[in-house]
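1. predicted model follows, preceded by the sequence.
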Amino acid sequence: MNLLQRNNVSVAGNGPATMIFSHGFGCDQTMWRYVAPTFEGRYRTVLFDLVGSGGSDLASYDYQKYGSLHGYASDVLQIVEAFATGPVIFIGHSVSATIGMLAAIEAPQRFAANVMVGPSPSFINDGDYVGGFSQADIEDLLETLENNFLGWSSAMAPAIMGAPEQPQLSAELTNSFCRTDPDIAKHFARVTFLADHRADLPRVTTPTLILQSDDDLLAPVCVGEYMHRTIRTSRLAIVKNIGHCPHLSAPSASVDAIESFLHETGL
């Protein structure tokens, strides 16, 4: 199985730098359709599906390898080596924001910038750190997912998407969740929601944009502010949007924030 097929890689655009887009839990590369085309005239754009998601090769899903986000980060580095030309700008949504961060820590020379859309280094409250959920909240979420995946998907997708004035987006996310292999989704959810990468934030040296909605169930603004304080090379942009997917529900504001960041960093 080659890399192109394993991750369902698609390449478009042309330019001296490469933008790599990576989707969040339960999604696929089509979630970037309102953002990626904006940059195709000036950048080489690379979109792909995380193994176990979308059009990736499900047979390549290794439960041991993907038992931590580092397994996905190693895939990102392979995709960078195979498909990127020039400086790399990695744009990751939700859990992929952390995956991109880990890849950039591993090989900082390959990344010119990271854009983290709705990131969270840990979803669980811990002392002074507010991640948005208690340990019991997350365990209940995972138990519900384990026992009734389709019911969980139907209930959680609209809450995650938000965007009350765009109900078609909630329906799209629900369908995306429901198309995911249940066993893989349950495993990936546990890896995603129990991960704690707060200790990695000070290790980041790559210029980083933290892009968050001002009303996000999964990644409240206080998480973005914490990350901004901890990543010394970061900028924080908060867009007016309800939900965890501003690249879908507020694409113009998201593109504007990314464009401003790229201009500031000379990319």
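-> Cool, got the structure.
2. going forward, measure contacts and count neighbours with C-alpha atoms only.
-> Will do.
3. distance of residue 157 from residue 106?
-> Distance of residue 157 to residue 106, computed by CA to CA, to the nearest Å: 32 Å.
4. more neighbours, those two?
-> Using other CA atoms under 10 Å, the more surrounded residue of residue 157 and residue 106 is residue 157, with 21 against 16.
5. count the neighbours of the nearest residue in space to the more buried one that is not next to it in sequence for me.
-> Closest residue to residue 157 apart from its sequence neighbours, by CA to CA, 6 or more residues apart in numbering: residue 174 at 5.1 Å. Applying other CA under 10 Å, we find 24 residues neighbouring residue 174.
6. contacts only, for the most centrally placed residue in the chain.
-> Centroid check for the chain by CA atoms, centre = their mean gives residue 93 as the closest residue, at 2.2 Å. Residues in contact with residue 93 (CA atoms under 8 Å, 6 or more residues apart in numbering) are 22, 23, 24, 116, 117, 118, 119, 245.
7. in addition, the following structure is provided for comparison:
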Amino acid sequence: MSSVIVDHNINESGVPDGQPIVFAHGFGCDQQMWRHVAPHFEDRYRVVLFDYVGAGDAQKPFDPDRYAALDGYADDLVSICEGLELNNIILVSHSVSCMIGVLAGHKLPGRFSKHVMIGPSPHYMNDGNYRGGFDRDDIEELLESLDSNYRGWSSAMAPVIMGPENGEELSEELRESFCRMHPDVAGVFAKATFLSDNREDLPGYRVPTLVLQGRNDRIAGVEVGQYTVEQIPDSQILYLNATGHCPHLSAPDEIVDSIESFL
């Protein structure tokens, strides 16, 4: 168990024998992104925070082949849940972690009791009647820009992802978080994220799910959130007043209240 704790910089708080609530961060972020949300659940739950490989203080060696697809990250989430002997798990996930969580849920049938998804997208590219928000050329340009100048990409994308209406301070925090990830790791994770297609994984996902949909989310818009809810059998969507793709940073109180209501 100690190896998985070090590998993913696992930090626990709250009630040791309480129901576990696991917070899974998105691309380019780390567990610090939950600092305004997670503490609110420490009085009743076993709160678990972790970092994916290459993020935060995770120590696990990065294998580009293992992490070329989201399955590699899902396997890590499975290892965390098994290593900590977690059951009846509440998963709170952001962005790409929503689909990582779905994949992990398929690998751990019966272990997740509820799933809160913040800004999920099962597929980022437009495909026929499906509107993922990006054309293939957009994705290829985004990935090419990231590969050629990751710091420049981070500076340009952080305000878009955060939402310009949420101010420069939060955009700068997100940019700095991106820049802490090694460009080679970020490039592989970005490709795994933006080229993924998890639409077929949703109908068989049997975990009660709440989708939290922000306004003016440039990464995972309303159509994507609605599609996700339509495909997951026992799911519901809540439209937030918060704007942008990171409401757990820009509007943490609304996120806490939404999770509380669902639980």
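-> Done, it's in. These numbers come from a predicted model, not from an experiment.
8. tm score of chain vs chain?
-> The TM-score (TM-score structural alignment, normalised by the length of the second structure) is 0.96; 261 aligned residues with a CA RMSD of 1.2 Å.
9. tell me where the first structure has strands.
-> Using DSSP state E, the strands of the first structure run over residues 10-13, 18-22, 44-47, 88-93, 111-117, 208-215, 234-242.
10. need these in a markdown table (columns: distance to residue 63 of the first structure).
-> Compiled in a markdown table, the strands of the first structure are given as follows (distance: least, CA to CA, whole Å):
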| stretch | distance to residue 63 of the first structure |
| --- | --- |
| strand 10-13 | 25 |
| strand 18-22 | 20 |
| strand 44-47 | 23 |
| strand 88-93 | 22 |
| strand 111-117 | 25 |
| strand 208-215 | 30 |
| strand 234-242 | 33 |
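11. so which of those gets nearest residue 261 of the first structure?
-> strand 208-215 (6.8 Å; CA to CA).
12. orientation of the closest one relative to strand 88-93 in degrees?
-> Note on geometry: by axes from the mean of the first three to the mean of the last three CA atoms, to 10 degrees, strand 208-215 of the first structure and strand 88-93 are set 20 degrees apart in direction.
13. so how much does strand 208-215 of the first structure differ from the second structure once superposed?
-> Its aligned residues in the second structure lie a mean 1.0 Å from strand 208-215 of the first structure after superposition (mean CA distance after the TM-score superposition for the first structure).
14. which residues touch that strand?
-> Counting by CA under 8 Å, 6+ apart, 113-119, 219-221, 224, 227-228, 231, 233-246, 254, 257-258, 261 sit against strand 208-215 of the first structure.
15. cool, and stretch 247-263 of the second structure?
-> So stretch 247-263 of the second structure is in contact with 33-34, 36-37, 40, 116, 162, 166, 170, 210, 212, 214, 238, 240, 242-243, going by CA under 8 Å, 6+ apart.
16. can you rerun that using 7 Å?
-> Here stretch 247-263 of the second structure makes contact (CA atoms under 7 Å, 6 or more residues apart in numbering) with 33, 34, 36, 37, 166, 214, 242.
17. so which of those residues is the closest to residue 10 of the second structure?
-> residue 34 (13.3 Å).
18. picking that back up, what about the residue nearest to the centre of the first structure, distance to residue 150 of the first structure?
-> 23 Å.
19. how far off centre is stretch 129-142 of the first structure?
-> 19 Å (CA atoms, centre = their mean, to the nearest Å).
20. repeat for stretch 42-59 of the second structure
-> On CA atoms, centre = their mean, the centre of stretch 42-59 of the second structure falls 13 Å from that of its chain.
21. same check on stretch 93-100 of the second structure?
-> Using CA atoms, centre = their mean, the offset of stretch 93-100 of the second structure from its chain centre is 3 Å.
22. cool, stretch 143-159 of the second structure as well?
-> Distance, centroid of stretch 143-159 of the second structure to centroid of chain: 19 Å (CA atoms, centre = their mean).
23. so where is it in the first structure?
-> Aligning stretch 143-159 of the second structure against the first structure (TM-score structural alignment) gives residues 142-158.
24. which parts of the matching stretch count as buried, going by neighbours?
-> 142, 145, 146, 149, 150, 152, 153, 154, 156, 157, 158 (16 or more other CA atoms under 10 Å).
25. just the closest of those to residue 83 of the first structure, please.
-> Residue 83 of the first structure lies nearest to residue 157 out of these, by CA to CA, at 31.9 Å.
26. ok so, going back, which one of the buried residues of stretch 142-158 of the first structure is nearest residue 17 of the first structure?
-> Looking across these and measuring by CA to CA, the closest to residue 17 of the first structure is residue 157, at 34.0 Å.
27. residues touching the closest one, list them.
-> Applying CA under 7 Å, 6+ apart, the residues contacting residue 157 of the first structure are 170, 173, 174.
28. the second one and residue 158 of the first structure, how far apart?
-> Distance, residue 173 of the first structure to residue 158 of the first structure, by CA to CA: 7 Å.
29. please apply the same query to the first one.
-> Here the criterion is CA to CA. By it, residue 170 of the first structure lies 5 Å from residue 158 of the first structure.
30. likewise residue 180 of the first structure?
-> Residue 180 of the first structure is 16 Å from residue 158 of the first structure, by CA to CA.
31. cool, residue 176 of the first structure as well?
-> 12 Å.
32. go on, residue 232 of the first structure?
-> Taking CA to CA, one finds residue 232 of the first structure at 34 Å from residue 158 of the first structure.
33. also residue 15 of the first structure?
-> Separation of residue 15 of the first structure from residue 158 of the first structure (CA to CA) stands at 37 Å.
34. again, but for residue 210 of the first structure
-> 23 Å.
35. now the counterpart of residue 54 of the first structure in the second structure, nearest residue through space, not along the chain?
-> Mapped onto the second structure by TM-score structural alignment, residue 54 of the first structure lines up with residue 56. In space, and not counting its chain neighbours, residue 56 of the second structure is closest to residue 30: 5.2 Å by CA to CA, 6+ apart.
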